[in-house]
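Asker: next comes the sequence, and after it the predicted model I'd like to discuss.
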Amino acid sequence: MTPNRENNIEIIFRPAKTDQEFEQILALQKANHLAAVPEEHQENQGFLFAQHTLELLKEMAAEEPQVIALHQDKVIGYNLAMPVSFRNKIPSLIPMFNEFDKVSYKGKALNEYRYIVGGQVCVSSDYRGMGLLHRLYAETKNLVEDRYALCVTEIVSRNLVSMKSHEKAGFEVASSYHDGSQHWNIVVQQY
């Protein structure tokens, strides 16, 4: 458990443990999903694509830490870590994993590295601009870097907020592709 003072408020970073914390992750996910964020706010607020279930979050947490940021016992941010072994558990993410199979990073095929997928990261709108995304990734890295060389995820190009935030957190674009409707960037953070 890592306490941190951001703008004079205490924020605790640690893996999610309870059903209540997982439910709060799902509530934050729902509030920031593409379907919930008005189009006119998507450019400056960002948005999420994938949706998880309580069962899937708990299954992921049994494999790898799902780091949360807590303020006064409320989940205000999260970073989901997904092992590659989950590639077929969320049908909407199968195309992403198929694209990962085509990517090279620093002269090696991505699948030659032991990597974890940045399964999704989100910070409550009331707490944005405090560097929490970077901290969430850093806390995850601290917990898994002994087992993985990289963290890999994809970001739709039009989600400029997410692209900028990931670049600030040390991610770099390894590849890009178009899925027939949108342009995506595959980004990598080296551990």
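Answerer: On my side now, so go ahead.
Asker: going forward, measure contacts between C-alpha atoms and count neighbours the same way
Answerer: Noted.
Asker: please, which helix or strand holds Ile12?
Answerer: strand 9-15 (DSSP states H and E).
Asker: tell me which strands and helices the helix or strand just after that strand is in contact with?
Answerer: Using DSSP H and E, the helix or strand that directly follows strand 9-15 along the chain is helix 19-31. The contact analysis (3 or more C-alpha pairs under 8 Å, 6 or more residues apart in numbering; DSSP states H and E) places helix 19-31 against helix 54-63, strand 74-83.
Asker: tilt between helix 19-31 and helix 54-63?
Answerer: Between the axes of helix 19-31 and helix 54-63, defined by axes from the mean of the first three to the mean of the last three C-alpha atoms, to 10 degrees, the angle is 120 degrees.
Asker: buried residues in the next helix-or-strand element following helix 19-31, which are they?
Answerer: Beyond helix 19-31 on the C-terminal side, the first helix or strand identified by DSSP H and E is helix 39-45. Neighbour-count burial for helix 39-45, with 16 or more other C-alpha atoms under 10 Å as criterion, is recorded at Gln42, Gln45.
Asker: also this one, for the comparison:
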Amino acid sequence: MTNIIFRRALAADYPEILALHRKNLVSNLSELERQNGFLSIDFKDDFHLAALNENLAVMVAEQENLVVGYVCATTQEYSQEIPLLKYIMSLYPDIMFYGQPLSNYHSFWYGPVCVATAYRGSGILQGLFQALLAQVATRFNAGVAFVVNDNLRSLRAHTQKLGMEMLREFEFNGKFYFILGFAVPPLPPS
């Protein structure tokens, strides 16, 4: 992972982020390619990315002026209009996280995240995660993510490499997902 810069996204990065995102959408991948991870939901356009970045953060990993990875984060309030996220938030009172209901935490949404295929396994995911945590650490004490249950590479990356805790499986509109949680700052491995 030489010469990788982790930083907040700029408007000039949005076309590259969108291209990377769309290249990794589940609808654009073969069954074999999906085993290497995929994204489930598309972005509308540059304005959508700008709104996400303004709300909380879009972080990029850049190498030689090329975006090779990104991670987005939004506030719970921003996400109230998205049916899937609204449903997940309705489960918070019943999800225990370090001995308390998830609803007791001031949390944010982590994701989507994507690393270009050639860069996967090189530490970029961890670098993006640390850069994001540096942006949000003073405002939140927990982060929440979700992964569709057949995206095993993403699930392993987030639980094994980033130490996120699998909190619950649930069904929404005929698909099954896992809710993941993590403390901010992250707790040391036990």
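Answerer: Arrived safely, thanks for sending. These numbers were taken from a predicted model, which means no experiment stands behind them.
Asker: in the strand holding Ile12 of structure 1, what counts as buried?
Answerer: Going by neighbour count (16+ other C-alpha under 10 Å), the buried part of strand 9-15 of structure 1 is Ile11, Ile12, Phe13, Arg14, Pro15.
Asker: give the other helices and strands that it contacts.
Answerer: Counting by 3+ C-alpha pairs under 8 Å, 6+ apart, strand 9-15 of structure 1 packs on strand 2-6, strand 67-71, helix 132-144.
Asker: one more pass at 10 Å, please.
Answerer: On a contact count with 3 or more C-alpha pairs under 10 Å, 6 or more residues apart in numbering; DSSP states H and E, strand 9-15 of structure 1 meets strand 2-6, strand 67-71, strand 74-83, helix 132-144.
Asker: so the third one corresponds to what in structure 2?
Answerer: What that stands for is strand 74-83 of structure 1. Under TM-score structural alignment, strand 74-83 of structure 1 corresponds to residues 66-75 of structure 2.
Asker: average distance between the matching stretch and structure 1?
Answerer: Compared with structure 1 after fitting, stretch 66-75 of structure 2 deviates on average by 0.6 Å (mean C-alpha distance after the TM-score superposition for structure 1).
Asker: show me what counts as buried in that stretch.
Answerer: Here stretch 66-75 of structure 2 shows Val67, Val68, Gly69, Tyr70, Val71, Cys72, Ala73, Thr74, Thr75 as buried, counting by 16+ other C-alpha under 10 Å.
Asker: same check on stretch 147-163 of structure 1?
Answerer: 149-157, 159-160, 162-163.
Asker: what residues in structure 2 pair up with stretch 138-157 of structure 1?
Answerer: Going by TM-score structural alignment: stretch 138-157 of structure 1 matches residues 130-149.
Asker: picking that back up, distance to Ile82 of structure 2 added to the buried residues of stretch 66-75 of structure 2, as JSON lines?
Answerer: What follows is those, written out as JSON lines (distance: C-alpha to C-alpha, whole Å):
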{"residue": "Val67", "distance to Ile82 of structure 2": "27"}
{"residue": "Val68", "distance to Ile82 of structure 2": "27"}
{"residue": "Gly69", "distance to Ile82 of structure 2": "24"}
{"residue": "Tyr70", "distance to Ile82 of structure 2": "21"}
{"residue": "Val71", "distance to Ile82 of structure 2": "18"}
{"residue": "Cys72", "distance to Ile82 of structure 2": "15"}
{"residue": "Ala73", "distance to Ile82 of structure 2": "14"}
{"residue": "Thr74", "distance to Ile82 of structure 2": "12"}
{"residue": "Thr75", "distance to Ile82 of structure 2": "12"}
